[in-house]
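Colleague: got a structure for you, letters missing:
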């Protein structure tokens, strides 16, 4: 069992927290975040390859899983069963998680099922958090105003914030081996 924090822990943990909040309140996973995660992975992997420290087996599994997730995610997106941000997030996380990417996909599927079962409770939590955020927003100066969360809009966006399940799956795999 490893006792040192890896770059994956340092990069992915705050990114996954951001994903949970953003997807819960706004049903969005920011492209800038996905691009930053991909860029950091490419730089880190490139450096490891140049130094001869890359685990080619893990790299191959992660890249293969990432490609498969992108293809499947695109098909699910076309059928409107999955958001594009969810598919892109899962693909980039497969790159970061390497040989643990298959475990990540299984844990994420289980977390998605639990999330679906907990949807009524999640909706109450989401609305409470949105109301609290709007109270905080009243105290902020206007240029820093927070956008209205989707649950408080006249026509809320339907669906499950699957980014939460994805973040849960990645977090469990990432920190489970720590």
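Modeller: In hand now; what should we look at? Since the model is a prediction, treat every value here as computed from it, not as a measurement.

Colleague: Every contact and neighbour count from this point should use C-alpha atoms.
Modeller: Will do.

Colleague: remind me, longest helix of the protein?
Modeller: The single longest helix within the chain, with elements called by DSSP state H, is helix 56-78.

Colleague: So which bits of that one are buried?
Modeller: For helix 56-78, a neighbour-count test (16 or more other Cα atoms under 10 Å) marks 58-59, 61-67, 69-70, 73-74, 77 as buried.

Colleague: got it, and stretch 39-46?
Modeller: 40, 41, 44, 45.

Colleague: ok, so of these, who is nearest residue 135?
Modeller: Distance to residue 135 across these (Cα to Cα) is lowest for residue 40, with 35.7 Å.

Colleague: tell me which element the closest residue to residue 34 other than its chain neighbours falls in.
Modeller: With Cα to Cα, 6 or more residues apart in numbering as the criterion, residue 34 has its nearest non-adjacent residue at 6.4 Å, and that residue is residue 89. Taking DSSP states H and E as the definition, one finds residue 89 inside helix 84-97.

Colleague: For the following helix or strand past that helix, name the packing helices and strands.
Modeller: Remark: after helix 84-97, the chain's next helix or strand is helix 101-117, criterion DSSP H and E. The contact analysis (3 or more Cα pairs under 8 Å, 6 or more residues apart in numbering; DSSP states H and E) places helix 101-117 against helix 56-78, helix 84-97, helix 162-176.

Colleague: and here's the other structure:
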């Protein structure tokens, strides 16, 4: 990896932590400069704007959390085991969060819902992907005979997501 690519990656990783903890509105370019140790010119050599950094940082943070869900689920064979593994990702969220500052999808969706439409749209897509993953696990469990055939997959998946992410998360994916 070239030095420029490593620098860009460093900016994204550090910015993801800052944005996830302070939010888009609460993070300034000076905060990014302070946390990365890279001067303004160096930042602008890699990114055209704070918006571009925020979008890249969100993609990085959400992919880290999504990979933790995928890794946990992939280790299990049964649908019920996959559901339990899904919840275990957030089992020790206070001491061992999947990403610093909490769930980037939820944080970003809640903070940006009326302030940064592109960022909010990305967060909603991420939350829908997690919801779809949950639905797929439940459908697989029904097909394997692990769960009853008459289960309402959408309602069960939404309820499970509600248990993980709370009311704000489920409102952002359209379940109220």
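Modeller: Structure's in. What do you need? Computed from a predicted model, the values in this text were never measured in an experiment.

Colleague: Any idea what the TM-score is?
Modeller: For this chain pair, the superposition-based TM-score is 0.29 by TM-score structural alignment, normalised by the length of structure 2; 87 aligned residues with a Cα RMSD of 5.1 Å.

Colleague: give me the number of residues near residue 20 of structure 2?
Modeller: The burial count assigned to residue 20 of structure 2 is 25, neighbours taken as other Cα atoms under 10 Å.

Colleague: Surely it and residue 106 touch.
Modeller: No: with the criterion set as Cα atoms under 8 Å, residue 20 of structure 2 and residue 106 do not qualify as a contacting pair; they are 9.6 Å apart.

Colleague: can you list residues touching both of these two?
Modeller: Shared contacts of residue 20 of structure 2 and residue 106 (Cα atoms under 8 Å, 6 or more residues apart in numbering): none.

Colleague: picking that back up, quick one: which of the helices and strands packed on helix 101-117 of structure 1 is nearest residue 18 of structure 1?
Modeller: Distance to residue 18 of structure 1, taken as Cα to Cα, is lowest for helix 162-176 among those, at 9.5 Å.

Colleague: Let me know the angle separating the closest one from helix 84-97.
Modeller: Orientation of helix 162-176 of structure 1 against helix 84-97 (axes from the mean of the first three to the mean of the last three Cα atoms, to 10 degrees) gives an angle of 10 degrees.

Colleague: for helix 162-176 of structure 1, the distance to its chain's centre please.
Modeller: Taking Cα atoms, centre = their mean, to the nearest Å, the mean C-alpha location of helix 162-176 of structure 1 is offset from the chain mean by 8 Å.

Colleague: same check, this time on stretch 57-65 of structure 2
Modeller: Chain-centre distance of stretch 57-65 of structure 2: 6 Å, with Cα atoms, centre = their mean.

Colleague: tell me which residues in it are buried?
Modeller: When burial is assessed from 16+ other Cα under 10 Å, stretch 57-65 of structure 2 yields the following buried residues: 57, 58, 59, 60, 61, 62, 65.

Colleague: between the residues you listed, which is closest to residue 14 of structure 2?
Modeller: Distances from the buried residues of stretch 57-65 of structure 2 to residue 14 of structure 2 were compared by Cα to Cα; the smallest belongs to residue 57, at 8.2 Å.

Colleague: quick one: contacts for the closest one?
Modeller: Contact partners of residue 57 of structure 2, counting by Cα under 8 Å, 6+ apart, are 12, 13, 15, 16, 19.

Colleague: Could you say which helix or strand holds it?
Modeller: Applying DSSP H and E as the criterion places residue 57 of structure 2 in helix 50-74.

Colleague: So for the helix or strand containing residue 142 of structure 2, what gets flagged as buried?
Modeller: Here residue 142 of structure 2, judged by DSSP H and E, is contained in helix 117-143. Judged by neighbour count (16+ other Cα under 10 Å), helix 117-143 of structure 2 contains these buried residues: 119-128, 130-131, 133-135, 137-142.
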